[in-house]
Structure formats: C-alpha cells, structure tokens
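[1] Requesting a structural model of the entry that follows:
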Amino acid sequence: MTQSRSLSAVEAAANVLVGWCTAFVTQLLVFPAVGLQAGLGQHVTLSLVFTALSFVRSYVLRRAFARLG
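    Here you go, the predicted model:
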C-alpha cells in the first residue's frame, strides 16, 4: 500500500507544525542567550521561512522514498 500525495502533504504539514512550535520556542529562548535580538514579528517571519522550506523538504523526501518503495 502506498501513501497518496495528499496524505504525504498532510503528514509533512503535521511534522512541520510540530517542528515549527519547537523551533519557535527554542528561538525565543536561544537568541537572547547568544546575544541576538529580534522582535516578535522578526521571530515569526524567520520561523515561517524555515517552516516553508522544511515543508517542501519533507514532502519531496517523502515522495522520493515512496517512489523507491
């Protein structure tokens, strides 16, 4: 049984959402600890850019492995 493209997208989105929450909180805690200052809007923008890249990466890898299997 193979996974459909839409289910691959849903799985990737769920994975990225959990990753985004983790990364966002980590960013809020780590930036000040290493001397980086960013406003809330900057944190959101930066995390959304990385989230979009992570989603694309997850989806492409999932489809590549689905094709191999």
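[2] Only C-alpha atoms from now on, for both contacts and neighbour counts.
    Will do.
[3] which residue ranges form the helices in this protein?
    5-33, 40-68 (DSSP state H).
[4] Adding mean neighbour count, write these out as TSV.
    Below are those laid out as TSV (neighbours: other CA atoms under 10 Å):
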stretch	mean neighbour count
helix 5-33	14
helix 40-68	14
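[5] before we go on, could you also do this sequence so I can check it against the first one:
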Amino acid sequence: MKQTRLMSLVESVANVIVGYGVAVVTQILIFPIFGLHTTLAQNLKMGAIFTILCRARHNTVYAERRIMRSRPGVGVASI
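    Predicted coordinates for the structure are as follows:
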C-alpha cells in the first residue's frame, strides 16, 4: 500500500518531534554523568540545535541519493 503525501508529512513531523524528545531526555540523563550541569532551557535549546543539524544531514543524504539515482549506471548495481 502506497503512503499518501499527507501521511508522509505526518510521519516526518512525528519523527522530528520524537527525535527532539529523545535528544533532550538523553542530555538530561547523560550530561550529569560527565559533570555537565545544564538547565532545562539549555537542554531544550541544544536539543533544537541537534534536531536541526540532524534534519540538515538527512536532507543532504536524500539529495545525494537523488543525484546518484538520476545518473544512469552510477550507484546502481548491475545484474
């Protein structure tokens, strides 16, 4: 079954929200182990930065994949 554009958007937004939450919770749990003490506001800001960087990386990989697939015979295994 093919996913609709709307559901693809919903999935993407949910993925970003979950990733942001995981980043913030991870920071809150891990930073003190390394002696880093941050406020909730600082964790939220760092989580936002990490999320933006992650999305930028994802978009770069997606663009590279599209470029490679648009070139005949490049990046595709021949059978």
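[6] what does stretch 53-63 of the second structure contact?
    Val16 (CA atoms under 8 Å, 6 or more residues apart in numbering).
[7] meant to ask about stretch 15-25 of the first structure
    His43, Val44, Ser47, Leu48, Thr51, Ser54, Phe55.
[8] do the same with stretch 33-46 of the first structure
    Residues contacting stretch 33-46 of the first structure (CA under 8 Å, 6+ apart): Phe24, Gln27, Leu28, Phe31.
[9] so that stretch matches what in the second structure?
    Residues 33-46 of the second structure are matched to stretch 33-46 of the first structure when aligned by TM-score structural alignment.
[10] how long is the matching stretch end to end?
    17 Å (CA to CA, to the nearest Å).
[11] Off-centre distance for that stretch?
    20 Å (CA atoms, centre = their mean, to the nearest Å).
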